Structure formats: C-alpha cells, structure tokens
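> Need the 3D shape of this:
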Amino acid sequence: MAVNIIASSDLKINRTLSQGQLRQLKLDEANALYHAQSFSEERPPVFKSLAHEIIALLTLTCGPSLATMNQGAMLIALPHVGKSFGISGSELSWTISAFALSSGTFVLLLASIADNIGRKRMVVVAYVWYALWCLVSGFMKRDIEFDVFRGLQGLSGAAAAPAAVGIIGATYVPGKRKNRAMATFSAGAPIGFIVGIICGGICTQFISWRAFFFFSTILYSVLAILVWYSAPDDPHMHWSEMKENLSKLDYFGALLATSGLVMFVFALTQSGATSKGWAEPYVIALLIVGIVTFAIFMFWESKAKNPLMPLGIWFYPGFALSMFIVACGFMNFLGVLNYYMTLIFQEVRDASAILTTAYLVPQAVCGVLVNVFAALTLHVIPGRILMFIAMTAFTVSALLWALQPIHLIYWAMAFPSICLSVVGADLAYNVANMHTLSAVPPESQSSAAGIFNTVFQLSAAIGIAASTTIVHTAADRSSHTGVQQLYDSYQAAFWFAVGVSGVGTIASGFLKVGTQGRKAADTDEEKVEEATKTTIISSP
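Prediction:
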C-alpha cells in the first residue's frame, strides 16, 4: 500500500512514499519546524524594539484589567451606591451583575466581530466605548438608568479581552517568551483589581464614588490612543470586505444566547427579591423559558453555517472540562468571595471605604506574585497540577470565611482567605487561558477566548444571582436579628461557594493538561502532531 502525503508546512509535498520513508520524512520535518519555529525565543518581528513590545503588551493587558478594575471600585463603593440610590439586596447586586451579565452574553458575538474586522480595531473601539459610558454613568441619578449604563459598560469588557488575547496568541509562538507575555496579560486582572480598589476607595472616601467613572474615562481614552499606535496592525481589509464578513455573522444565534442567559440570570436574582421567592409565577416562567431558549441556541449552533460558538471547539482535548472547572472557581471568587467579604467589612465590621481598600490590597499583590510564578513554571509544572492547586485554594478560602466568627481579627482568617482566593483565581486563569490558546488554531483563537470569557463573566453573574437567593433565604431562617442575622446569611453564601469550588476541585483531578511552552515534546509522535499537522490520504 502506498500513500500520498499533503503537509501543512511551508514546504508542500505531494508524492508517493513507503511507510518507512514517510515516517522518517515526517519526523525530520517535525524536528526542523519544532526547533526553528515553534519555540523561538526571539522578539516577534512586528515589534521594532523591546520598548515597543512592552508598551503594546501593557496596553493590551488593560483589556482584562478593564473588568476587574471596574469591579474592584464598585465593590468598595457598593454600600455608598446603595445609600445614594436607596436600594439594597438583589437590587443592589444588579450594580455588579449588570456589567458581568452583558460581558458574558455578548462576548461570543463581539469576539466573532473582532475576528472579522480586526482585533486591534476592536480593542480601540472597546476602550473608547468604555470611556464614553463611564462618563455618562457618573451623572445618573436613578438606579435603573445606572444599571442600564453599567450593562453598556460591560460590552467593552466583552470586546476588549478576547480581541487582546487573540492579538497576543497570534503574535507569539509557543515558548517561554509567550508564557511570559501571557502571564503579563493574565496579571492584568489582579493589577486592574488593585487599581480599582485603591482608586475606588480614595474616590469614595474623599471625593465621591462617582469620581471613579470620570477617572476611567480619562484613563481609557489615553489607552485607546496608545493601542492604536503600538499594537500589531490588523491585516489590510477594505470596508466592503468588512461589511461582507459582518453580514455573515450569526446574529440570530447571538439573540438566542443573549435572551436565554438574561432571562435565566434575571430569574435567579429576582427569586431572592420577591416576597414569594420561587413561588412567584413569573420567576419560574422566566427560568424555564431561559433554559429552553439557550437549548435552542445550542441546537441552532450545530446547524448554523457560520456559528457564533463553533461546537467543535468544545471537543478539543481538555477544553470543555477546563471551562467547567473555571466556572466553578470563578462562581466562588467573583460571585461570592469578593462580593460578600466587602459587604462584611463595611456593613458588619463597620470599616470605612479606605480601610476596606487596605484589607483587599494583599489580594492583588498576591495575584501579581502568582502570575510571576506562573510565568516561570507553566513550562515545568503540568497544568493539571496547577489547576488542582488553584481549586483547592478556592475551596479553603471559602471555607475560612464560612467558619469565621463574626468579630475575629482580620489577620487570623480573613487575611489568609484573601491571599488563597487569588492563588486560585490567577493559577486557574493562566492554565485555562494558555490551554485555550494552545488547543485551537490561530484563526479561531478570538472565538475560543470569547468562550473562555463568556464562562468567566457568566459564572460571576450566576454566582451573584444564586448567592443572593441563598442569602435572602438564610436571613429569613436565621434565629438572630440585626448584624448577626446579616452575618449568618452571608456565611450561607460562603458555604455555597465551598460546595461549588469543591466540585471543581474533584473535577480537576480528571483534567489532562500538560506543561505549556516546553522546548521538547514528550515523544516523537507529539512532534509530528504539533508541528506538521499532516493529513495522510490512502491511495489504492
């Protein structure tokens, strides 16, 4: 039996070879490509100098910083926002959820648009969009309008992060330099958080919580200009070509996904706000319709010509399981831990905004250190081990809050919990992000990053919605009154976080993700698979 080989490398081969000759040729080509291209430590040629590379990388890193900076500031300001608008409970939770929900539901569509009009263009538009709606939000006097504009801000988070990570993923080849670039990018989340809590604390304490939005307007207007001049250029594309590409996008799929997820999260949130809870007819109706609508979306995606979420991405090795684990972790981290510990500091322990800022600073500092650790070890320690460590840290962090007495000093349990939470967040983010980029081809990386950010943001929205319901129910069942009743209800949310992250910890034991950016493959077979991506066609 002879075979024809069609190789996907630069050297095209189309000839009849014996099995032995074919295997040797494949191995030789794999070795050449593997060492000459895949693991080069040279600076990408699109950057004129090291300074140019650093500026571009830092401005792109502000993509994931956008959401966490916003969240950090709003968490610090949350009690003051509630007093300003006269709201609490589930109504107050929408000031956080609106941003996360719009980010999660629109990220797939905006990631697809980025792939079709240019990722750099999308990052610039996202930064300008965010600056605009931050400016408008700062002047709102009613909570409903404020929440709407918070949702519009969230669209920028949906657009910026996947487009930015797509630029980095397509610019760098696998290796230590890419690991460092991605760790820098991932550090944007904790750095954004620390900037958010510091700026939010200072603005809330000494000026007004609204001042943070004006600061964000100035910052991201400047960043938009820097991205335009420093980030790698998009491929040249005529407006007519862009228009044609945009016309092919799956807008009906986007409508199904958005409406289904919004109804689902709204039902979860409102179940804790109404007097009847889950017995309220419209709550049950919205929950059922939301689930059914999302199921229709999944069916539509399997048949669509240009699907918004290509279902094939979920079948790449380890991708689906890593997304499930990340969802468990960030439902804990963003949906419970960060939200309720801020309320405990200010509402239960009567800390000022600036003191709460000081309490949370160690979380961001540890986050930067964890990202440095990840940059140095992703090519040495298998991802499955790092993910297991991350999920264990999440679980222990939530457990410390669930068991913590109401007036225990900060250093005894709150401080280690804060540090452990970010060990979980940043290790999980790094492993999942690097695996996403290595598992899919470059042309699909923004779509894959869009799925990752959808999971990331929706887990926060669903976590807040579910925990709000749990807190409301626990408060009704508590035998205490006043501050102790409030604290009991918050601890119930932390027990929910323990359960969710515990499931993720168990699941991480089944994850098969190895090291990222190694200099040598484990076997010759891996070299063939990764470097040649060869298709072999048998001939009679």
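
> Could you use CA atoms for every contact and neighbour count after this?
Will do.

> any idea which helix or strand carries the nearest residue to Ala224 once chain neighbours are set aside?
When the adjacent residues along the chain are set aside, Ala224 lies closest to Val124, with 5.0 Å between them (Cα to Cα, 6 or more residues apart in numbering). Per DSSP states H and E: Val124 is located in helix 119-137.

> that older thread, let me see the contact set for the residue nearest to Ala224.
Contacts for Val124 (Cα atoms under 8 Å, 6 or more residues apart in numbering) come out as Ala224, Ile225, Val227, Trp228.

> are any of these buried, and which?
Buried by 16 or more other Cα atoms under 10 Å: Ala224, Val227, Trp228, out of those.

> out of those, who's nearest Ala474?
Ala224 (45.2 Å; Cα to Cα).

> Just list the residues touching that closest one, thanks.
So Ala224 contacts Val123, Val124, Val125, Tyr127, Val128 (Cα under 8 Å, 6+ apart).

> Give me the nearest residue to the first one, chain neighbours excluded.
The one in question is Val123. Val123 sits nearest to Ala160 (Cα to Cα, 6+ apart), 4.8 Å away.

> Distance from the chain centre to the helix or strand in which Ser240 is found, please.
Here Ser240 sits within helix 239-247, counting by DSSP H and E. How far helix 239-247 lies from its chain's middle: 28 Å, per Cα atoms, centre = their mean, to the nearest Å.

> Now the second one, please; I'll put the structures next to each other:
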Amino acid sequence: MSVLDGTAVQNDNPALEPRMSKRQRAILILLLSSTFLLAADFSLLTVAIPVIGDGLGFAVGDLQWISTAFAITSAGFTLLFGRIADLYGRRRMFLAGLALLALSSLLGAAANEPLVLIIARVLQGVATAMATPAALALLTTSFPEGPLRAKALGVNGAMISAGFTVGAVAGGLLTDLLSWRWAFLINVPIAVAIIVLTPRLLPESRLAGRAKMDVPGAVTVSTGLIALVYGVSRAGEEGWGDALVLVLLAAAAVLLTVFYRIELRAESPLASVRILNKPSVLWGNFGGLIAITMQTAVIFLATLYLQKVNGLSAMDTGLAFSGLGIAAFVGGVVAPKVVGRFGNRLGLVIGLTLQVIGPIGLALTASADSSILLVLVLLTVASFGHLTAVVSYMITSTSGLPNEEQGLATGLATMTQQVGLAVGIPVMSAIATTRIHAMEATHSATDSVLSGLRLAFTLDAGVVVLGGLLILVFLRSRKA
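Reported below is the predicted structural model:
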C-alpha cells in the first residue's frame, strides 16, 4: 500500500507490506519519546498556572505570559530552526534543543520571581522550536515515503496528543502532590536520557553541498509570526479593538507579506516558492492549522464549561479528559490506514468531519444540567477525528518531496502546529468573553457563560466545516 498526493494504492498481499527493521523501531521509539516530551511540556504547566502565580507573586493580568511566552517563541522560530537544521545538521539541532530544554527546565524549577520564570518559558519555547522540526525531519528521512513513513507519522501524531493529555494530568498531580516546580524538573531526566541515546542510533543528517542562509526571510517570518501570536494572545485579554492589538496584527500582515516577496527572489529561500505553491504542502498545512487551532480551542472551552457551569474541579477535569488521550492515540494509529484506503485528501476531510461533532454537539446540548458523560462522548469522537486529521495533514504536507527538502517541509508542518496551538485559545476566548460581558447585565452568570460558550462552539464548528469543504474542492488527488 502506498500513498502519493492523495492517491491510494492498495496491495492485495499483506506479505508484501514492508516491515520496520530493529534499528528503525529503535529510532522510532527514541524520536517518539522526544515528541511525547516536547508535547507534554506545552501542557504540563497549564493547570499549575494559578498556583505558580500565587507562589511567585504574579499579577492576575500577567498570568497569561506563562503560556504566551512559550507559545510566541515556539511558533516564531520553528521555521527558522528547521532550516538551520537542514543546513548544519538535524541531529545536532535536535540535541541542542533537548539540552536547552533541560537547562531551561532547571531554571524554571529554581525561579523565585516572575521574570526568571518567564525567561525560562521563553527558553523552553526556543528549545521546542529547535528540537521539534529537527525530530520530525529525522523521522521522515529515516523511513522511506509510503506505508512505513505513514505508520511512523501516525504514531508520532498519536504521541503528540498523548503528550498534551498526559502533560495536563501529570501537571495537576505533580502540583497537588509535590510542587509546581516538579512540572519543570520532570523534563530533565527524560531529556538527558534521549541525549545520551541519540548519537548511538541516529546518524547526522543535513543537506548535501553548501547553501546560504536566507537571513532577510528568517528575520521577517520570525518577527511576523511573533507579532501575530502576541497580537492574538493580547486580543484574548484586551479585546480586538485594543490599539496595540491592531498595530501588532497589521505589522504581522506586512511582515509576512514581505517575507513572501523575499522568498520569490531569494537565491536560497527559507521557504521555496515551489514548495509553498505545491497543493499538498499548501492545503495539507491549511487543514492542519484548522484542525489544531479549532480543537485546541474546543478543549479550552470545554474545560471552562465543565468547571464554570458543571462545577468540576481542575483535577476532575484533567482526569475526565484522559479518555480523550486514549481516543486520540487510537486515531493516530488508525489514521495511516484511513489515508492508505481513501488517500490524503479524504483522510483529512474525514478527520475534520469527525472533529466537528464535538463543537456542534456542545453548541446544541450545553446547559447547566446536561450530562457530563454526553460531553465526554462528543469530545472523545472529536478527539479521534482530530488525530486522524493531524496525521493526514502531516502525511500530505511532507509527501512527494526529496530528502533535502524534508527539513523545510517538516519545519512548515511544525510551524503550523505551533501557530495553531498558540492562536486557537485566545481567538475563541475573546469571542466567548465578549458575548459573556454583553449578557452579564441582563442574565445570570451561568447563563452568560453558557451563551458565550455556545457562540464560540458554533463558530468553531463553522470554521472546521468550511475548512473541510475548501480542502475537498482544492486539494486535488493526482491520478495513479
């Protein structure tokens, strides 16, 4: 069975299916461990943020920076470090990122004032931007395009979701039972173990020959993405009419436009026009952005719903969401089979179709006395579909490219992931908050929250449906 630009070719004889060698299995386990660690690091501190704020004396309005500082740097520098890894060594960049993650985690654990902790989170974001695209490029170049790579990407996608889920639950347990500082410290021994094992399993991987670094492209795309993520994050707190928000979003639009113009003329572009204009790369990343942005927002909104409306504690909410991680893991394992059977385009559309069941169901059924079990069933189905979509976009956006461009393709795919994680929550939070404030004068607090959440769920579902339709129309399958 093989997949190329949306066309599925099925082998009738299962014995002909290629099998992973022992070395490939070991490489996969190693890289999946890093994927799990980097994904968990994003969510480990989420449930601990109020406790950290109390312990270090954060002002309430500054608590968002514990997450935003990480999101801005991880999203802003991913494409840059993906290209540097191509030029100077993917294994080297991977190891450097993990080393920085370990050191910054130690700094965060030792923090005794807000500034030190924010610096640690910035460095953790940089570490993630260094290690994540390098790890994904090492994975795709370790497995030939086809069933083996699809399987590896599928399990990789499952580990991303498992890492987010386990990170949230583990962060709550560590904070309640020990201290929030352990949410930082737990990264250190895992990162060290991966650093020790990597040189034994993975050879260095880089582009052949010499290529120049596209400095103007790197500066404009990084500053543009930082402005975009910061602007959207600030909008969630201050509203979309805030002057600084408007300046940041306008600057992001200008910088990203300039970046595209630079890439049209650059001798060694950071993101070649040929790759950006390839339908599988363009629409694969578009689908990934829709899937990740909207699902991240749904989980956040569902957390508010369960805690603010249904009265669950933070720990109960985290434990309730553990089922979502299981469904996501299954989705990641099954997704390559879906793609193999139906092709990249339909695999992505099927995933988005299942994902939209969550926000649509919650928009229709959310109430103060609705069944929590129903909520979890809807979110579980959506989580399965979400991972199907994520794996499909990973396969789609890295298919049909030579090895020397895998770092760039995986950098784009990883940047999509980081931007989606960074912007989904503030956008939908701002929408819900605006509606809640408008309702508070004439309705109860519970009814106001419900109204804001229903609106956000409805818009979330609409974006997913529209995204699926656009992909169905514009991501054409190449005939076998």
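
> So which of the buried ones among the contacts of Val124 of structure 1 is the closest to Ile207 of structure 1?
Using Cα to Cα, these come closest to Ile207 of structure 1 at Ala224, 26.3 Å.

> The closest one belongs to a helix?
Yes: judged by DSSP: H, G, I helix; E, B strand; the rest coil, Ala224 of structure 1 forms part of a helix.

> Could you identify the longest helix within structure 1?
Criterion DSSP state H: the longest helix present in structure 1 is helix 50-85.

> and the angle for it with helix 119-137?
With axes from the mean of the first three to the mean of the last three Cα atoms, to 10 degrees applied, the angle from helix 50-85 of structure 1 to helix 119-137 works out at 30 degrees.

> Is the residue nearest to Val123 of structure 1 located within a helix, as I assumed?
Yes: per three-state DSSP, Ala160 of structure 1 lies within a helix segment.

> Tell me the residues of structure 2 aligned with the helix holding Val124 of structure 1.
For helix 119-137 of structure 1, the aligned range in structure 2 is residues 90-108, judged by TM-score structural alignment.

> same thing with stretch 205-224 of structure 1?
Structural correspondence for stretch 205-224 of structure 1: residues 176-195 of structure 2, per TM-score structural alignment.

> ok, so what distance separates Leu80 of structure 2 from Gln418 of structure 2?
According to Cα to Cα, to the nearest Å, Leu80 of structure 2 and Gln418 of structure 2 sit 13 Å apart.

> and the residue nearest to Trp278 of structure 1 when sequence neighbours are not counted, how far is that from Ile381 of structure 1?
Nearest residue to Trp278 of structure 1, sequence neighbours excluded (Cα to Cα, 6+ apart): Ser271, at 5.3 Å. Using Cα to Cα, Ser271 of structure 1 is found at 43 Å from Ile381 of structure 1.

> and those two? which has more neighbours close in?
The neighbour count for Ser271 of structure 1 versus Ile381, taken as other Cα atoms under 10 Å, is higher for Ser271 (26 against 14).

> dump the residue contacts of that one.
Ser271 of structure 1 makes contacts with Gly277, Trp278, Glu280, Val283, Thr469, as judged by Cα under 8 Å, 6+ apart.

> Check the burial of the equivalent of the fourth one over in structure 2 by counting its neighbours.
Think Val283 of structure 1. In structure 2, the residue equivalent to Val283 of structure 1 is Val245, according to TM-score structural alignment. The number of residues packed around Val245 of structure 2, counting by other Cα under 10 Å, is 22.

> Can you say which helix or strand has Val245 of structure 2 in it?
With DSSP H and E as the test, Val245 of structure 2 turns up in helix 243-265.

> cool, Asn306 of structure 1 as well?
Applying DSSP H and E, one finds Asn306 of structure 1 in no helix or strand.

> What's the separation between it and Thr105 of structure 1?
Distance from Asn306 of structure 1 to Thr105 of structure 1, by Cα to Cα: 18 Å.

> Likewise for Met391 of structure 1?
The value you get for Met391 of structure 1 to Thr105 of structure 1, if Cα to Cα is used, is 25 Å.

> returning to what we had before: which one in structure 2 is aligned with the residue nearest to Trp278 of structure 1?
With TM-score structural alignment as the criterion, Ser271 of structure 1 lines up with Ala235 in structure 2.

> Of Asn306 and Thr105 of structure 1, which one has the most company?
Counting neighbours by other Cα under 10 Å for Asn306 of structure 1 and for Thr105 shows that Thr105 has the greater number, 27 against 15.

> The more buried one and Leu261 touch, don't they?
Yes: between Thr105 of structure 1 and Leu261 there is a contact under Cα atoms under 8 Å: 6.7 Å.

> ok, how many other residues are close to the residue nearest to Val123 of structure 1?
Neighbours around Ala160 of structure 1, by other Cα under 10 Å: 33.

> go on, the one 10 residues further on?
With neighbours defined by other Cα under 10 Å, the count for Ala170 of structure 1 comes to 15.

> Leaving out sequence neighbours, find the closest residue to it.
That would be Pro442: by Cα to Cα, 6+ apart, it lies 5.7 Å from Ala170 of structure 1.

> same question, Trp495 of structure 1
Closest to Trp495 of structure 1 by Cα to Cα, 6+ apart is Ala402, at 5.7 Å.

> Translate that neighbour into the numbering of structure 2.
Checking TM-score structural alignment: Ala402 of structure 1 goes with Ala363.

> hang on, isn't that match packed against Thr458?
Yes: counting by Cα under 8 Å, Thr458 is a contact partner of Ala363 of structure 2 at 5.7 Å.

> So which of those two has more stuff around it?
Ala363 (21 against 17).

> Which residues are in contact with that one?
Listed by Cα under 8 Å, 6+ apart, the contact partners of Ala363 of structure 2 are Leu453, Arg454, Leu455, Phe457, Thr458.

> Just the ones in helices from these, please.
Leu453, Arg454, Leu455, Phe457, Thr458.

> Now tabulate those residues in a markdown table and tack on distance to Lys22 of structure 2.
Formatted as a markdown table, these follow (distance: Cα to Cα, whole Å):
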| residue | distance to Lys22 of structure 2 |
| --- | --- |
| Leu453 | 49 |
| Arg454 | 50 |
| Leu455 | 50 |
| Phe457 | 45 |
| Thr458 | 47 |
